[in-house]
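Asks: sequence first, predicted coordinates after that:
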Amino acid sequence: MVWRSKPRDKGVLPTSEPRSADEGSGGKPGFRAHVTAFIREFGLDWFVLLLFLIIAFVIDKYVPDAGGRTRYFRLLPGQSTSPQMEAFGHPYRKQIITFWASAGLDVGIPALFIGLMELFTRRSFVNFARGMLGAIQSVITCCLIQIILKTFAGGFRPSFFEICKPQPDGPGAGWDGTWYRWTICTGDPDKIAWALESFPSGHVATSFAAGVFLSLYINAKLKVFSDYRPSPLLILFFFAPLTLATLMGGAISADMSHHSYDIIGGAILGSIVALSVYRGLYASIFDSRINHIGLSSSRRFVRKPDYDYVEYDTHYGFPVFTYYGKSY
């Protein structure tokens, strides 16, 4: 099946714009035109994402860990086989992948994939900018949500007891007086605060936010799941970001920074955020006819029944595209 391009209406995306005075030779936009278009189209989005980062930082640094501080744990002196000790008595280990390494991977891997795809396909700055906006928006939005959840829900990490170093000075709560709160901890205050923020896993949440968004982007741009039988290499390319995100969950599990339910919760959160962000930026998630078309904040997308936007054929399971009009 071949999709053919039809004439475009001004109110329908994508649309061709009149040539700007800033265009360079050959009818191609100059550098100033690219910058102006970028700011006009995406500037407000980046400003809002910056506000999200500031809010996340303020909550993380200055709002007490309400969820973890209100929880009780059971302390049975001389007993190391209770369910509480099994859950929270693991040895403390430094994280295999640090926060900054995770942040770098969450941004760097999408930048590499999206950059390479644009370099070898259409070489569109707008496509690259929109794709990176989506990947970073997924990560930052997920970061803000998981920080809120950690602060107001939280929980004890697997190495809580070793970090806490509990020293009860009297009977605790409960009918047998064996239930205590974080106030009996004598360990490092910063580590204790970290040990009270178990749910969900931020590393896994942001990794899945970036990975799922990137996989959706790959599917849309390369039409992996469309009306032809794709090459196994395309299938592998689609699953690469998801595999990397799953490996992040494996690293977090190996260093015992989180419980299994923290990791699963983070993966679900990141996936939902990525799906929502992708649909907010593109005309569809799974409809292969239009899921590569970016939406605009200044005009609606209206698709007519006979309206198609790209023509492609296949060669040994790989799509060969013919593009029309302006890149969106």
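Replies: Thanks, I have the structure now.
Asks: going forward, measure contacts between C-alpha atoms and count neighbours the same way
Replies: OK.
Asks: so the residue nearest the centre of the chain: helix, strand or coil?
Replies: Computing the C-alpha centroid of the chain and ranking residues by CA atoms, centre = their mean puts residue 209 first, at 2.1 Å. Here residue 209 is recorded as helix under DSSP: H, G, I helix; E, B strand; the rest coil.
Asks: got another, please set it beside the one above:
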Amino acid sequence: MPVVSNTNPQDRSKRGHFHFGLWLRLHGVDLITMAFMGALGLGIYEAPPAPNRSFPVYFQDGEVVYPQFAYPLRKEIVPIYAAALIAFLVPFFFFTLFQIRRRSLNDWLTTTMGLLKSLITAAVFQVFLKWLIGGLRPHFYAVCQPNVQANTAPSGTGFASLIYDRSVCTGDIDQIDDSLESFPSGHSTAAWAGLFYLALYINAQLKVMSAHNPAYWKMILMFSPLLGATLISGALTIDEFHNWYDVLAGAVIGTCTALVAFRQTFAAIFDFRFNHVLLPRSTSLFRRNPDSGAGIRSLFFTYHVTTEDLPVTREGGWGFGKEAFIGAPGDATVLVNSGQSGFGGGGNELVV
């Protein structure tokens, strides 16, 4: 395998020429797939609920069966479009801001693509669940306006004729469709898919969790996206657009897609030695990689993912050949020559 020394300060200043056409060929299949998934998600989002969900309204004595679904319809504190924009634009702002030091178009584009992978995958996942499973929103009865009278003999189906379907609803059809698709929360899914990805990125670039004790403000900055995602999610239980379990499910989906998308983009998630290292892509359907080692080395230098790929921070010796790698988890140790503790001192080398 080609080996690139990381101990020569002059190597760190070398910059290859970025070829946007080559980047498109390498990532073209991903872009097409993302467009397809986005169109699929939008189509499912616009489709009416698939199942014919049943629900009770009143007990035989006239008491409402599920008062937790009887809240009034309120205005959303955070509209869905605002949640989606925040989930993309806030991380994108930091990706762009950090380019002041990183200065790599490949890094900027590929990191943003990782974010979009997380957001799009999470969105399609949750709209499928909404469409095929769904559930009643807390304001369902107010939107449904069921044509069922209290303190009268039940006229539905099932045991004691207590169960009805949406045919008894007299409200707005679009609002009824929406009120039947509560699970999982789209707001929560988008917020965690985007902002958790950002938290991982900040941790990697500023080395919040590493072998060096960093400045406290870095920890605060890392947790800020998580606070934002929690506030967006929690607002849904205040305006009564979602049940708590809808919010939790959305957070789990978004967190999972963020973890996978980040690991696809970078060499590690929590291993501070490598979680800032952008993984190279050498082949795709539209770009066959040369078989020779020289060809591979040339391609990697073109994308400057070797000697230039340093985090934003310079604390702890980063960028000066004195990075500390002791006590790190073994997530990406294959990137380091066997028997060596890391690169950045004593002639150690990064294998690419």
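Replies: Noted; the coordinates are in hand. The structure presented is a predicted model; accordingly, all values stated were derived computationally and were not measured.
Asks: helices of structure 1, start to end?
Replies: Ranges of helices within structure 1 are 31-62, 66-69, 83-88, 99-120, 125-152, 160-164, 189-195, 202-222, 232-254, 260-281, based on DSSP state H.
Asks: distance to residue 320 of structure 1 for the ones you listed - can I get that in a markdown table?
Replies: Output for the helices of structure 1, formatted as a markdown table (distance: least, CA to CA, whole Å):
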| stretch | distance to residue 320 of structure 1 |
| --- | --- |
| helix 31-62 | 27 |
| helix 66-69 | 53 |
| helix 83-88 | 53 |
| helix 99-120 | 12 |
| helix 125-152 | 18 |
| helix 160-164 | 55 |
| helix 189-195 | 50 |
| helix 202-222 | 9 |
| helix 232-254 | 13 |
| helix 260-281 | 24 |
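Asks: thinking again about what came up before, so the residue nearest to the centre of structure 1 sits right up against residue 268, yeah?
Replies: No. Using CA atoms under 8 Å, residue 209 of structure 1 is not in contact with residue 268; the gap is 9.1 Å.
Asks: how far away is the counterpart of residue 134 of structure 2 in structure 1 from residue 175 of structure 1?
Replies: When structure 1 is aligned by TM-score structural alignment, the residue opposite residue 134 of structure 2 is residue 154. To residue 175 of structure 1, residue 154 of structure 1 is 25 Å away according to CA to CA, to the nearest Å.
Asks: between the two, who's got more neighbours?
Replies: Neighbour count, other CA atoms under 10 Å: between residue 154 of structure 1 and residue 175, residue 154 has more, with 27 against 7.
Asks: so what corresponds to the residue nearest to the centre of structure 1 in structure 2?
Replies: That one, residue 209 of structure 1, aligns with residue 193 by TM-score structural alignment.
Asks: ok, the residue lying closest to its match once chain neighbours are set aside - contacts?
Replies: Nearest in space to residue 193 of structure 2, with sequence neighbours left out and distances taken as CA to CA, 6 or more residues apart in numbering, is residue 254 at 3.8 Å. Applying CA atoms under 8 Å, 6 or more residues apart in numbering to residue 254 of structure 2 gives the contacts 118, 119, 122, 188, 189, 190, 191, 192, 193, 194, 196.
Asks: wait, isn't the first one in contact with residue 264?
Replies: In this case it means residue 118 of structure 2. No. Residue 118 of structure 2 is beyond contact range of residue 264, at 10.3 Å (criterion: CA under 8 Å).
Asks: which one of the two is surrounded by more residues?
Replies: Ranked by neighbour count (other CA under 10 Å), residue 118 of structure 2 and residue 264 place residue 118 first, with 28 against 15.
Asks: for residue 227 of structure 1, see how far away the residue mapped onto that one from structure 1 is.
Replies: Alignment note: residue 118 of structure 2 maps to residue 138 in structure 1; criterion TM-score structural alignment. Using CA to CA, one gets 28 Å for the distance from residue 138 of structure 1 to residue 227 of structure 1.
Asks: average distance between stretch 22-35 of structure 2 and structure 1?
Replies: Here stretch 22-35 of structure 2 is compared with structure 1 after superposition; its mean distance to the aligned residues, by mean CA distance after the TM-score superposition for structure 1, is 1.9 Å.
Asks: now find how far off-centre that stretch is within its chain.
Replies: Mean-position distance between stretch 22-35 of structure 2 and its chain equals 19 Å (CA atoms, centre = their mean, to the nearest Å).
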